[in-house]
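**Q** sequence-free structure coming up:
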């Protein structure tokens, strides 16, 4: 055996050992994350069971301890340690997580993750400082819709997927440009967002008293392009509106059910289950950890986002969840024995209520 061959064999052995070490380290890290989340969910047995049933799938939320942003005026990098996650959306290939700066010193952002691996791909810097409490990916139109700040009414913006993929705002500090913006009439603000076929669905958060959930029929992509070219106003048509309970942070549709996250402050959150046409008539309440934000139905799973990992809430929250969790919907909806069914009075209860989601 020549010296050259021996060196090559040694190099290959070292590479093989390094690969084994990296793989084992990744497995160990995943096990630690799994154990940590499992421990934090012990007080929420239905959530824990649904997470385990969904193969303990989770995504780490980026930028919670610091988000590095270029300042276009100076060309220097600046750290924001107050990014607070709010909105969540899924496309076929990507996961989108929006966040705003709690102390309002930096622009709001959207993190783009690889859906398969969970690895961050890029950071979109948004114009100004909207709360971005709601995101939804419109597969048919290849648009990412997001809630932004309106004046006495709800307001949303849209980003094209091709523009998201080509964006360089993370490197330049220059915010991405919205493809379009439009008002959502009949609600005082757009606090959260989802989609129901060709309808955008948005509602307003209320600390006390009822909120409002409103459905808006969207124009086709061809109609949108024509309106943009002509500089015409794009105005989604209101199709219906429903009342909601207070403290609603997000909604999602699953079959004939409407799911809503209800949360405020460092207290136990709830997942509310109702018929999709009657969001105020709650069929089931499921206890969740505090600071539950947007929820998204992803096939037969429910993706849930918490803001408790943000610096602003970390000391108040117990437990702290710096992850997007995927939960098995069948486990959530069929867990009748551990969930609390609600009826206003005995007279208002129907036989169907006692078999909700079973």
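**A** Arrived safely. Keep in mind that this is a model prediction, so the values were computed, not measured. Residues are numbered from 1 along each chain as shown.
**Q** CA atoms for contacts and neighbours, from now on please.
**A** Will do.
**Q** With residue 142 as the reference, measure out to residue 180.
**A** Residue 180 sits at a distance of 13 Å from residue 142 (criterion: Cα to Cα, to the nearest Å).
**Q** what residue is smack in the middle of the chain?
**A** For the chain, residue 88 is the residue whose C-alpha lies nearest the centre (Cα atoms, centre = their mean; 1.8 Å).
**Q** what about it, which SS state?
**A** Here residue 88 is strand, with the state taken from DSSP: H, G, I helix; E, B strand; the rest coil.
**Q** Pull the contacting residues for it.
**A** With Cα atoms under 8 Å, 6 or more residues apart in numbering as the criterion, the residues that contact residue 88 are 95-98, 134-136, 294-296, 305.
**Q** For stretch 26-36, which outside residues touch it?
**A** By Cα under 8 Å, 6+ apart, the surrounding residues in contact with stretch 26-36 are residue 56.
**Q** repeat that with 10 Å
**A** Under the criterion Cα atoms under 10 Å, 6 or more residues apart in numbering, residues 20-25, 37-41, 52, 56-58, 60, 321, 323 lie in contact with stretch 26-36.
**Q** these two touch, right, residue 156 and residue 145?
**A** Yes. Under the criterion of Cα atoms under 10 Å, residue 156 lies in contact with residue 145, with a separation of 6.7 Å.
**Q** tell me, what's touching these two both at once?
**A** Contact with both residue 156 and residue 145 is made by residues 132, 134-135, 178, 180-181, 193, 200, according to Cα under 10 Å, 6+ apart.
**Q** try it against this one:
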């Protein structure tokens, strides 16, 4: 009799364990009531004013992004979600949900009423993502999972065709991918656990990597920048329907030595250029040199016929905190994102920026 009781208890325990395992898996299914979303708590500074205070050592930025926004909601700042925890996937298969602790922001752009942030897993274990924020309320709305683990170094928007373009990489080749605004708005990871669909994939054989991207005057500008090589900025026109054939129509080069300790060396190099954007007849570039070194914002007057931009073409330089990444323009604002508050850099910086900053472009140009 005792033997039968023991067997019965073992069977019951086994059933309970199996039910627990099944329940844990179903938590991640589309039928679960559990909401899949990324962390929305600031990684470093609990209050916006604390973030603002550490920018005082950067006069141009402080004037344009803090003093100009004193009466604006959240001092014009947007908390970068997902720095502590991001919901993503490990593959293109449904129901493979993971929590990524090392998601690293790279790109930022404004899309209609949204602010989009691109980010990649620094450990290269999880798919890259787009975070969607409400531009007016500054609230996090959702996470868009991309189809691979590429660097997602930049994101931009074609307002005519209503396409979002993201830097990517496929089979070791540079590419950019397009996501329609309609598809982005209807995407819901809670309804179907899989990456978002792309409307276009365009290979860029002329580039080693798509490092930066921006849309301007019905064309996509894509750049590749690396140590000891000239920066290359390539222009690819898009038609009225937003289609891009990947045909290069213009290539320009950027050579600067401003960031180097030995700027009088014979061979000039481009080093760590992270973002580019246009405003009126000007273009801006962010330059970043890694940990504990200030980034820079370089301003040029744009000339479509110019083949090479040099130090002498820089009209203004502004110091920024370390790890500045993409910049993008929206009306008279410059949106700026930094990667310094991501896990890989959180313990080594002296100044962190865990928010997207919006700066008055006219003040930056003074």
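**A** Everything's here; your move. Predicted, not measured: the structure shown is a model, and the values here were computed from it.
**Q** tm score of chain vs chain?
**A** Laid over one another, the chains give 0.77 as their TM-score (TM-score structural alignment, normalised by the length of the first structure), with 294 aligned residues with a Cα RMSD of 2.0 Å.
**Q** From the contacts of stretch 26-36 of the first structure, list the buried ones, please.
**A** 37-38, 40-41, 52, 56, 58, 60, 321, 323 (16 or more other Cα atoms under 10 Å).
**Q** and which of those residues is nearest residue 15 of the first structure?
**A** residue 60 (28.6 Å; Cα to Cα).
**Q** mind listing what residue 254 of the second structure touches?
**A** Shown here is residue 254 of the second structure, whose contacts under the criterion Cα under 10 Å, 6+ apart are 223, 225, 229-233, 269-270, 273, 307-311, 313.
**Q** Mind jotting down where the strands sit in the stretch 251-358 of the first structure?
**A** Secondary structure of the stretch 251-358 of the first structure by DSSP state E, counting those that start in this stretch: the strands cover 257-262, 269-275, 282-288, 292-298, 301-306, 323-328.
**Q** out of these, which comes closest to residue 112 of the first structure?
**A** The closest of the strands of the stretch 251-358 of the first structure to residue 112 of the first structure is strand 323-328. By Cα to Cα, the value is 13.3 Å.
**Q** quick one: what's aligned to residue 92 of the first structure in the second structure?
**A** Here residue 92 of the first structure is matched to residue 112 in the second structure, going by TM-score structural alignment.
**Q** Residue 233 of the second structure versus the nearest residue to its match once chain neighbours are set aside, what's the distance?
**A** Nearest residue to residue 112 of the second structure in three dimensions, chain neighbours excluded: residue 159, at 8.0 Å (Cα to Cα, 6 or more residues apart in numbering). Spatial separation of residue 159 of the second structure from residue 233 of the second structure under the definition Cα to Cα is 21 Å.
**Q** quick one: which of those two has more around it?
**A** Between residue 159 of the second structure and residue 233, counting by other Cα atoms under 10 Å, residue 233 is the more crowded of the two (21 against 14).
**Q** so who does residue 44 of the first structure touch?
**A** By Cα under 10 Å, 6+ apart, residue 44 of the first structure lies in contact with 38, 268, 286-289.
**Q** same thing with residue 179 of the second structure?
**A** Listed by Cα under 10 Å, 6+ apart, the contact set of residue 179 of the second structure reads 146, 157, 162-166, 196-201.
**Q** check which helix or strand covers whatever residue of the first structure lines up with residue 48 of the second structure.
**A** Residue pairing (TM-score structural alignment): residue 48 of the second structure is matched to residue 34 of the first structure. The secondary structure element spanning residue 34 of the first structure is helix 3-40 (assigned by DSSP states H and E).
**Q** for the following helix or strand past that helix, the distance to its chain's centre please.
**A** Reading on from helix 3-40 of the first structure to the C-terminus, the next helix or strand found by DSSP H and E is helix 45-53. Its chain's average C-alpha position is 19 Å from that of helix 45-53 of the first structure, according to Cα atoms, centre = their mean, to the nearest Å.
**Q** Tell me roughly how far the next helix-or-strand element following helix 45-53 of the first structure lies from the second structure on average.
**A** Per DSSP H and E, the first helix or strand lying C-terminal to helix 45-53 of the first structure is strand 58-60. Per the superposition on the second structure, strand 58-60 of the first structure and its aligned residues are separated by 0.5 Å on average (mean Cα distance after the TM-score superposition for the first structure).
**Q** Where does strand 58-60 of the first structure end up in the second structure?
**A** Using TM-score structural alignment, strand 58-60 of the first structure corresponds to residues 77-79 of the second structure.
**Q** For the matching stretch, give me every contacting residue.
**A** Residues external to stretch 77-79 of the second structure that are found in contact with it (Cα under 10 Å, 6+ apart): 40-43, 45-49, 51-52, 65-66, 69, 115, 133-135, 137-140, 335-337, 353-359.
**Q** pretty sure residue 323 of the second structure is in contact with residue 341, am I right?
**A** Yes. With the criterion set as Cα under 10 Å, residue 323 of the second structure and residue 341 qualify as a contacting pair; they are 9.2 Å apart.
**Q** in which helix or strand would I find the closest residue to the residue nearest to the centre of the first structure other than its chain neighbours?
**A** Computed as Cα to Cα, 6+ apart, the closest residue to residue 88 of the first structure that is not its neighbour in sequence is residue 97, at 4.8 Å. In the assignment (DSSP H and E), residue 97 of the first structure maps to strand 94-101.
**Q** average offset between that strand and the second structure?
**A** By mean Cα distance after the TM-score superposition for the first structure, the fitted strand 94-101 of the first structure averages 0.6 Å away from its aligned residues in the second structure.
**Q** what angle do that strand and strand 323-328 make?
**A** Compare the direction of strand 94-101 of the first structure with that of strand 323-328 by axes from the mean of the first three to the mean of the last three Cα atoms, to 10 degrees and you get 140 degrees.
**Q** Give the aligned range of the helix or strand just after strand 94-101 of the first structure in the second structure.
**A** Using DSSP H and E, the next helix or strand after strand 94-101 of the first structure towards the C-terminus is strand 109-114. The aligned range for strand 109-114 of the first structure in the second structure is 129-134, by TM-score structural alignment.
**Q** ok, average deviation of that stretch from the first structure?
**A** With mean Cα distance after the TM-score superposition for the first structure, stretch 129-134 of the second structure departs from the first structure by a mean of 0.6 Å once superposed.
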